[in-house]
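Peer 1: Below is the sequence, then the predicted model.
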Amino acid sequence: MEFEIAQSTPTAASIAMLVQSHYNLGEVIESEFLRRSFNQVYRLRFASGRQVVARLCAERPRGGPNASFEAAALEHWAALGCRVARCLPAADGEVAIHAMLPEGRRALMLFEYLDGEATGDSAEDIEALAHGLAALHAAGQSLQGTGSIYRLDLDYLLMKPLQGLLRAPTMTAELRTQFADLGQRLHDGILALGELAQVLCHGDAHGSNNFVVPGPGGKREAVFFDFDEIGPGYLAYELAVYPWSLYPRAPDVPPSDKVTTQWRHFVSAYREARPVADVDLAAIARFMAVRQFWLLGEYAGRIPVWGSQAIPTDYLRRQVGMLRAWETLELPL
């Protein structure tokens, strides 16, 4: 019989051969498989000494990669002085090439290689992240041309992930009702807040998709990469991703003083660089819950690759408790 493949994992050596044949960058002398998450990521070194990052894009619950828009946005940001890892075009000028794999055709994109460390706990690092994010948002306002195939709205971030989650084989009838009610209340509550600011979002700025490096005069600066979640969307969502990454994932565990201090450093530094309206500040806590629904939907969509026990039933029960607690969460300013 012929097996159906959910997702294969090419070796680093095979990715190196593919890149060498489609890019005018010379011979690849070193290759390394870095990470498998939603996509597969590789590091390549050429005979010239240049290093690049290759991202083999996976099909997601949303659909395929936002490749053309991502590449155009990165060029725009870089031209305006924002520090980002740009997309490198193939020999034919395209922003992506395609690998034929057992599961079908998958896009592969090459990006500039960055070196450094993810955002640390210090006030200087957190300030660099916030100021860098504010710079991306300010510069993104003038982007024109290629349209994004995704918009980070409530349908994309909440309602579609919720529907995928409700179909998970580990979901019980009781939990299905609870998640559906939580998601609808969250949706309606955000709409009731009124009009919220929109920006060009990184989409995944939790502090580990950037490095913090010394800038001019020794001041710490953020350099950003991994824009797979890019798209126009809510400012409040973009700002919610960082505290979402910090806050405890249990309903009965309050945030530590350290977490509260980090969040305050972040929001204060962002507002120093770029104003945030009161309604958007008020929405950030709600969008932390939206972010969690988005993540759960992504996990549900990866069940063919990761298995159903990526979201077991007992884990889903704990999620309900946490999301209920987050319904009344208020972030200190």
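Peer 2: The structure has been received and is ready for your questions.
Peer 1: can we go C-alpha only for contacts and neighbour counts from here?
Peer 2: Will do.
Peer 1: got a list of what residue 204 touches?
Peer 2: 227, 229, 230, 238, 241 (C-alpha atoms under 8 Å, 6 or more residues apart in numbering).
Peer 1: Report the contact partners of the first one.
Peer 2: With contact set as C-alpha under 8 Å, 6+ apart, residue 227 has these partners: 70, 202, 203, 204.
Peer 1: Now the element after the longest helix along the chain, going C-ward?
Peer 2: Counting by DSSP state H, the longest helix found in the chain is helix 278-301. Following helix 278-301 in sequence order, the next helix or strand is helix 303-306 (DSSP states H and E).
Peer 1: Distance from the chain centre to that following helix, please.
Peer 2: How far helix 303-306 lies from its chain's middle: 19 Å, per C-alpha atoms, centre = their mean, to the nearest Å.
Peer 1: Next, the buried residues of whichever helix or strand comes after it.
Peer 2: For helix 303-306, the following helix or strand on the C-terminal side (DSSP H and E) is helix 313-326. By 16 or more other C-alpha atoms under 10 Å, the buried positions in helix 313-326 come out as 313, 316, 317, 319, 320, 322, 323, 324, 326.
Peer 1: Pick the one among these closest to residue 218.
Peer 2: residue 326 (38.9 Å; C-alpha to C-alpha).
Peer 1: how close does the closest one get to residue 241?
Peer 2: For residue 326, the distance to residue 241 equals 14 Å [C-alpha to C-alpha, to the nearest Å].
Peer 1: Kindly report the same for residue 268.
Peer 2: 15 Å.
Peer 1: Only the buried subset of the contacts of residue 204, as a PyMOL command please.
Peer 2: In PyMOL, this line selects whichever of the contacts of residue 204 come out buried by 16+ other C-alpha under 10 Å:
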select buried, resi 227+229+230+238+241
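Peer 1: Could you dump the contacts of residue 204 into CSV and include distance to residue 258 and secondary structure?
Peer 2: Shown next, in CSV, are the contacts of residue 204 (distance: C-alpha to C-alpha, whole Å; DSSP: H, G, I helix; E, B strand; the rest coil):
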residue, distance to residue 258, secondary structure
227, 28, coil
229, 28, coil
230, 29, coil
238, 21, helix
241, 17, helix
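Peer 1: Okay, one more to line up with it:
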Amino acid sequence: MRTLYSMPAADDVARLVNDAYDIGEVTACNLLNRGFNDTYELGTEAGRRFVLRIANRRTRNEANLDYETAFLAYLDECKVPVAAPVTARDGRHWCLGSFAEGPRPVALFHFLPGRTARHGSAPDAYAQGRTLAEVHRAGQSYAGPASRFQLDFQHLAARPLAALLALRTLETAHRDFFAALVPRLGERLDAAKGTLAWGHCHGDCHGFNARITESGSLGRAAAFFDFDDGGPGWLGYDLAVYLWNKALNPATLNLWPPFLEGYRSVLPLASNDLDATLLFVPIRHIWLLGEYAAHASIWGLDHLSTAWLDRQVAFLRNWEEQHLLTRLF
């Protein structure tokens, strides 16, 4: 019987890290979360802390760790607050682990101190906007390994749409809606993309891939982790991921202005790129739905119930009707 996905025992994960990395004896290994990847917190005998990420299969079908870890190491050298990768014994920033379903990429990162962003905290939003701008500014001079993919329309919408339409349980009304919406979004993007800024993106700056500290030189700082979905792309998309997350909970949309203020404290933001965030919100949502659809064989179809998809369609329809022709802020 073939295995699609396996969950390793924590002591085996610790043994893998001890074999691959020279960080001292791992004495604690705890699963933090399962999702697009499996993430573990590790502690050593000397009291050092790390985070290990074991990659799962993704719709893009390729690990992008040469780029991701090199970009993170570069950002760390530039003093941008990020979770820097740990160099393995063989000199690389990642390795392959052997699992029941086959090899899976494994990467170890330095642990970030701090807390998660507080609900409704404008200073936390400002700090995250500032750090995202620091990522974009430093990225202008990055010259390391190239990404295996770009955050273009094919990656963000066309491929996710294919994953959605491949669901045998997708109702006709949902199928017709998605099949019509994505080309409309593509037409709008085609009309605008020639004027949009392009650069190296975090890819998943939704507000919770950060740790907030109070003792930095700036008073409050945000350090970023989880660049797994990053790559070269439209900077407006990278900004829009934060807006998208807040739009899903409209009571938190008041965090968008301070996030933008923090960004602008480091980099200017052209009006075309700001306007494009409204278009990138539904594109981001299609990307997420496609990731869920692609994981149906592992996570199950309960994550894609008709009632749940009804809510996603309602969000997308309402956003298109209300926000794509006018600026939100």
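Peer 2: All right, it came through fine. From a predicted model like this one, the values you see are computed outputs, not experimental measurements.
Peer 1: Superposing both, give me the TM-score.
Peer 2: Once superposed, chain against chain, the TM-score is 0.95 (TM-score structural alignment, normalised by the length of the second structure); 324 aligned residues with a C-alpha RMSD of 1.4 Å.
Peer 1: those strands in the stretch 51-200 of the first structure, which residues are they?
Peer 2: Using DSSP state E, counting those that start in this stretch, the strands of the stretch 51-200 of the first structure run over residues 51-56, 87-88, 97-101, 104-112, 117-118, 198-201.
Peer 1: Which one of these lies nearest to residue 65 of the first structure?
Peer 2: strand 104-112 (7.7 Å).
Peer 1: Pull up the aligned stretch in the second structure for the closest one.
Peer 2: The aligned range for strand 104-112 of the first structure in the second structure is 102-110, by TM-score structural alignment.
Peer 1: how about that stretch: buried residues?
Peer 2: Buried residues in stretch 102-110 of the second structure (16+ other C-alpha under 10 Å): 104, 105, 106, 107, 108, 109, 110.
Peer 1: Just flag the most distant two among the residues you listed.
Peer 2: Using C-alpha to C-alpha, the pair of these lying farthest apart is 104 and 110, separated by 20.0 Å.
Peer 1: average distance between stretch 313-321 of the first structure and the second structure?
Peer 2: Compared with the second structure after fitting, stretch 313-321 of the first structure deviates on average by 2.1 Å (mean C-alpha distance after the TM-score superposition for the first structure).
Peer 1: Where does that stretch end up in the second structure?
Peer 2: So stretch 313-321 of the first structure sits over residues 306-314 in the second structure, by TM-score structural alignment.
Peer 1: and for the matching stretch, what are the contacting residues?
Peer 2: Contacts to stretch 306-314 of the second structure, defined as C-alpha under 8 Å, 6+ apart, come from residues 170, 171, 174, 177.
Peer 1: circling back to that earlier point, what's the spacing between the match of strand 104-112 of the first structure and its chain's center?
Peer 2: Counting by C-alpha atoms, centre = their mean, stretch 102-110 of the second structure comes out at 17 Å from the chain centroid.
Peer 1: That stretch: average distance to aligned residues in the first structure?
Peer 2: Its matched residues in the first structure lie on average 0.6 Å from stretch 102-110 of the second structure after superposition (mean C-alpha distance after the TM-score superposition for the first structure).
Peer 1: does the closest residue to residue 269 of the second structure other than its chain neighbours sit in a helix, a strand or a coil?
Peer 2: Nearest non-adjacent residue to residue 269 of the second structure, counting by C-alpha to C-alpha, 6 or more residues apart in numbering: residue 263, 8.0 Å away. Secondary structure state of residue 263 of the second structure, per DSSP: H, G, I helix; E, B strand; the rest coil, is helix.
Peer 1: Residue 263 of the second structure is in contact with residue 135, isn't it?
Peer 2: No. Residue 263 of the second structure is not in contact with residue 135 according to C-alpha atoms under 8 Å; the separation is 10.3 Å.
Peer 1: Give the buried residues for stretch 3-10 of the first structure.
Peer 2: Buried residues in stretch 3-10 of the first structure, counting neighbours by 16+ other C-alpha under 10 Å, are found at residue 7.
Peer 1: what stretch of the second structure does stretch 38-50 of the first structure fall on?
Peer 2: So stretch 38-50 of the first structure sits over residues 36-48 in the second structure, by TM-score structural alignment.
Peer 1: For the matching stretch, what is the distance to the chain centroid?
Peer 2: The answer for stretch 36-48 of the second structure is 20 Å, by C-alpha atoms, centre = their mean.
Peer 1: did I read that right, residue 34 of the first structure in a helix?
Peer 2: No. Secondary structure assignment places residue 34 of the first structure outside any helix; it is strand (three-state DSSP).
Peer 1: Just give the number of residues close to residue 142 of the first structure.
Peer 2: Look at residue 142 of the first structure: counted by other C-alpha atoms under 10 Å, it has 11 neighbours.
Peer 1: can you pull out the helices in the second structure?
Peer 2: Using DSSP H, the helices of the second structure run over residues 10-20, 65-77, 122-139, 153, 159-165, 172-192, 235-247, 256-264, 271-294, 296-299, 306-323.
Peer 1: Let me have those in TSV, adding distance to residue 219 of the second structure as columns.
Peer 2: Shown next, in TSV, are the helices of the second structure (distance: least, C-alpha to C-alpha, whole Å):
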stretch	distance to residue 219 of the second structure
helix 10-20	35
helix 65-77	19
helix 122-139	9
helix 153	38
helix 159-165	40
helix 172-192	38
helix 235-247	22
helix 256-264	13
helix 271-294	27
helix 296-299	41
helix 306-323	35
